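**Student:** no letters, just coordinates:
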């Protein structure tokens, strides 16, 4: 028996390696021009699609923001007695969907409850209305202030005049 015909087994016994055949080098053919053009257009289309999706998500996911708020009395009480006056806060937003949390402060009463107003997407102006009832004979000038708590704190106010001459 020859040495290379011996059978070996068990751990630590090396396995003889077989020689690997030499493969001929493949001739590299240049890619046709139309394949390069298709590849370039595909890459540009993918990039454009990613940009569009990114802008869409950025628009949809950015939160509601308050740009400004003003308070006014569109129809003052004048010289009328026992009247309800509308105090209107006009809130300008960035047009995003969200919730405005706010409360009214009146100079003749404790702070009101915190209220909410739903804002729809694309809605840039929101009206918050306080109905204030005056009664009796006399003259007074009070203050109404809207306190927006969310999405960002902001306040705006105005004076409300009431004059009821003697009956």
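**Tutor:** Received the coordinates, thanks. Predicted, not measured: the structure shown is a model, and the values here were computed from it.

**Student:** only C-alpha atoms for contact and neighbour calcs from this point on.
**Tutor:** Fine.

**Student:** nearest the geometric middle of the chain, what residue?
**Tutor:** Central residue of the chain (Cα atoms, centre = their mean): residue 63, 1.9 Å from the mean position.

**Student:** part of a helix, is residue 53?
**Tutor:** Yes - under DSSP: H, G, I helix; E, B strand; the rest coil, residue 53 falls within a helix.

**Student:** against residue 59, how distant is it?
**Tutor:** 10 Å (Cα to Cα, to the nearest Å).

**Student:** same check, this time on residue 126
**Tutor:** 20 Å.

**Student:** so the two - more neighbours on which side?
**Tutor:** More crowded of residue 126 and residue 59, by other Cα atoms under 10 Å: residue 126, with 18 against 11.

**Student:** what about versus this one:
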């Protein structure tokens, strides 16, 4: 004969009242409990692995880096009241990010900090300086690009302004 939970509880209370040791009913297992026992540890292990992948591997791969910088000036000789276009080519590792840089001119002018964004798989960024000259005379000019981050680099190009 099977007893209900209430009847089993009543029998246990009566046994304790009489001084008998308490009767603990056997635990009933639900069907499928053994099969579901592995789910929580597997989910927990997957979560830990995911955290390690995101924190440990992805930042290394996702960080933009400048690998090389070259600078050229066009034209190499600027005529009266002309403008030179100085172009720095920053080669990157192809990861997305921001390049922080500034231009320093031989006349003492500093551009201040500038930024250029690079998208994923973009391996080059063009950083342009336009330098305009006025008046008569000859001047040897130099423009320096100073990459501040993510990877510091410096490069320069020279040209001549000539107006008679």
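**Tutor:** Looks like it arrived, so ask away. Because the structure is predicted, anything quoted here is derived from the model rather than measured.

**Student:** TM-score for the pair, please.
**Tutor:** The TM-score (TM-score structural alignment, normalised by the length of structure 2) is 0.64; 125 aligned residues with a Cα RMSD of 3.2 Å.

**Student:** quick revisit: structure 2: which residue goes with the residue nearest to the centre of structure 1?
**Tutor:** Applying TM-score structural alignment, one finds that residue 63 of structure 1 aligns to residue 63 in structure 2.

**Student:** from memory its match sits against residue 96, does it?
**Tutor:** Yes - judged on Cα atoms under 8 Å, residue 63 of structure 2 makes contact with residue 96 at a distance of 7.1 Å.

**Student:** for residue 153 of structure 2, give me its contacts.
**Tutor:** Residues in contact with residue 153 of structure 2 (Cα atoms under 8 Å, 6 or more residues apart in numbering) are 66, 68-69, 146-147.

**Student:** what about these, which are in strands?
**Tutor:** Per DSSP state E, strands hold the following members of the contacts of residue 153 of structure 2: 66, 68-69, 146-147.

**Student:** what helix or strand does the residue nearest to residue 86 of structure 1 when sequence neighbours are not counted sit in?
**Tutor:** Of all residues not flanking residue 86 of structure 1 in the chain, residue 131 sits nearest, at 4.8 Å (Cα to Cα, 6 or more residues apart in numbering). For residue 131 of structure 1, the host element (DSSP states H and E) is strand 125-134.

**Student:** contacts for that strand?
**Tutor:** 81-93, 104, 119, 162.

**Student:** now, which of those residues sits nearest residue 44 of structure 1?
**Tutor:** Distance to residue 44 of structure 1, by Cα to Cα, is smallest for residue 93 among the contacts of strand 125-134 of structure 1, at 36.1 Å.

**Student:** all strands of structure 2, in order?
**Tutor:** Taking DSSP E to define them, one finds strands in structure 2 at 66-74, 77-78, 83-92, 97-105, 114-118, 124-132, 137-149, 153-163.

**Student:** mind checking which of these is nearest residue 18 of structure 2?
**Tutor:** Of the strands of structure 2, nearest to residue 18 of structure 2 by Cα to Cα is strand 97-105, at 78.4 Å.

**Student:** list the helices and strands that closest one packs on?
**Tutor:** strand 114-118, strand 137-149 (3 or more Cα pairs under 8 Å, 6 or more residues apart in numbering; DSSP states H and E).

**Student:** tell me the mean distance between the longest one and structure 1 once they are aligned.
**Tutor:** In the superposition with structure 1, the average deviation recorded for strand 137-149 of structure 2 is 0.9 Å (mean Cα distance after the TM-score superposition for structure 1).

**Student:** for that strand, packing partners?
**Tutor:** strand 97-105, strand 153-163.

**Student:** equivalent range in structure 1 for that strand?
**Tutor:** Using TM-score structural alignment, the partner range for strand 137-149 of structure 2 is residues 138-150.

**Student:** and residue 35 of structure 1, which of the three is it?
**Tutor:** helix.

**Student:** count of residues packed around it?
**Tutor:** 10.

**Student:** and residue 76 of structure 1, what is it in contact with?
**Tutor:** Here residue 76 of structure 1 is in contact with 85, 160-161 (Cα under 8 Å, 6+ apart).
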